[in-house]
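Participant: Below: sequence and its predicted model.
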Amino acid sequence: MNTAKRIALLLVIIGAINWGLIGFFQFDLVASLFGGQDSLLSRVVYALVGLSGLYAISILFDSESETASSSAGTLQYGTEFSEEDDFTALEEERPDDDFDLR
């Protein structure tokens, strides 16, 4: 994940936490930290959170995020301790028991 995506994700998380605080407790953390909703710093933070939300839409449809597991390699479905042995080849090589032991 590149730096722009990380910054956008961080700002979206900050915005989500702020909206959660507003919804549950009627407390605007950004406004209280930066001097009210009408202050320049609060408006800049609100604008950056909004732009990050728009950028996050592109992250949602990014093909890289859909194939995150493929970048780690192929999936192994065996146990982590050992691999399962394949005995089918040994059974095919074994001679038939056609002879009689009398």
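Facilitator: Sure, I can see it.
Participant: going forward, measure contacts and count neighbours with C-alpha atoms only.
Facilitator: Will do.
Participant: hey, which helix is longest across this structure?
Facilitator: Of all the segments assigned as helix in the chain under DSSP state H, the longest by residue count is helix 3-25.
Participant: Name the residues that touch that one?
Facilitator: By CA atoms under 8 Å, 6 or more residues apart in numbering, the residues outside helix 3-25 that reach it are 27-30, 46, 48-50, 52-53, 55-56, 59.
Participant: Which is the succeeding secondary structure element to that helix?
Facilitator: helix 29-34 (DSSP states H and E).
Participant: related to what we said a few turns ago, list the buried ones in the longest helix of the chain?
Facilitator: Neighbour-count burial for helix 3-25, with 16 or more other CA atoms under 10 Å as criterion, is recorded at 8-9, 11-12, 14-15, 18-19.
Participant: Now for those residues: which two are most distant?
Facilitator: Taking CA to CA as the measure, the buried residues of helix 3-25 span a maximum distance of 16.3 Å, between Ala8 and Trp19.
Participant: Second structure follows, compare the two:
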Amino acid sequence: MKTSLKYFSISFFIIISFGCSKPNRIKDIIPPIKITSGTQDSVVVSDLFYADNYSIKFNANPNLETKYDELSQKIYLKADSNFEGITLLEFEADMNV
């Protein structure tokens, strides 16, 4: 009886300690991309994040011209020649397989 109580206590302590620990917060999932104004650059989507299906749609951004080639899975980005600074390119990904 004492042995089973001992194992129960140890198991209970382990379960509680894992349940009370805070999960690691994910930061900077997608790394920043540097683009020079007025020039075009390309990035392979799978280098930015992993997905089973890379069916993505980009939202309009006044500072970036965006083209996506589904066959090569590359994003072609061209920054406006008058733009200087940081901007975000929002997108929607179909994560359903």
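Facilitator: Alright, I've got the coordinates. This structure is a prediction, so every number in the text was calculated from the model and none was measured.
Participant: Let me know the TM-score between chain one and chain two.
Facilitator: Comparing the two superposed chains by TM-score structural alignment, normalised by the length of structure 2, the resulting TM-score equals 0.30, with 46 aligned residues with a CA RMSD of 3.8 Å.
Participant: now, among the buried residues of helix 3-25 of structure 1, which is nearest to Glu92 of structure 1?
Facilitator: Distance from Glu92 of structure 1 was checked for each of these by CA to CA. The minimum falls on Leu9, at 56.6 Å.
Participant: Pull up the gap between that closest one and Ser32 of structure 1, please.
Facilitator: Using CA to CA, to the nearest Å, one gets 22 Å for the distance from Leu9 of structure 1 to Ser32 of structure 1.
Participant: and if you look at Val44 of structure 1?
Facilitator: Distance, Val44 of structure 1 to Ser32 of structure 1, using CA to CA: 14 Å.
Participant: just Leu41 of structure 1 next, same as before
Facilitator: 11 Å.
Participant: higher neighbour count, those two?
Facilitator: Neighbour totals were compared for Leu41 of structure 1 and Ser32, and Leu41 leads with 16 against 11 (other CA atoms under 10 Å).
Participant: which one is that one nearest to, not counting chain neighbours?
Facilitator: The spatially closest residue to Leu41 of structure 1, leaving aside those adjacent along the chain, is Phe34, at 5.8 Å (CA to CA, 6 or more residues apart in numbering).
Participant: tally of neighbours for the one you found?
Facilitator: By other CA under 10 Å, neighbour count at Phe34 of structure 1 equals 16.
Participant: isn't it right up against Ser42?
Facilitator: Yes - counting by CA atoms under 8 Å, Ser42 is a contact partner of Phe34 of structure 1 at 5.5 Å.
Participant: just to revisit the earlier point, columns distance to Ala89 of structure 1 on top of the buried residues of helix 3-25 of structure 1, output as CSV?
Facilitator: What follows is these, written out as CSV (distance: CA to CA, whole Å):
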residue, distance to Ala89 of structure 1
Ala8, 54
Leu9, 52
Leu11, 57
Val12, 56
Ile14, 59
Gly15, 60
Asn18, 63
Trp19, 62
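Participant: Let me know the closest of those to Glu93 of structure 1.
Facilitator: Leu9 (58.3 Å).
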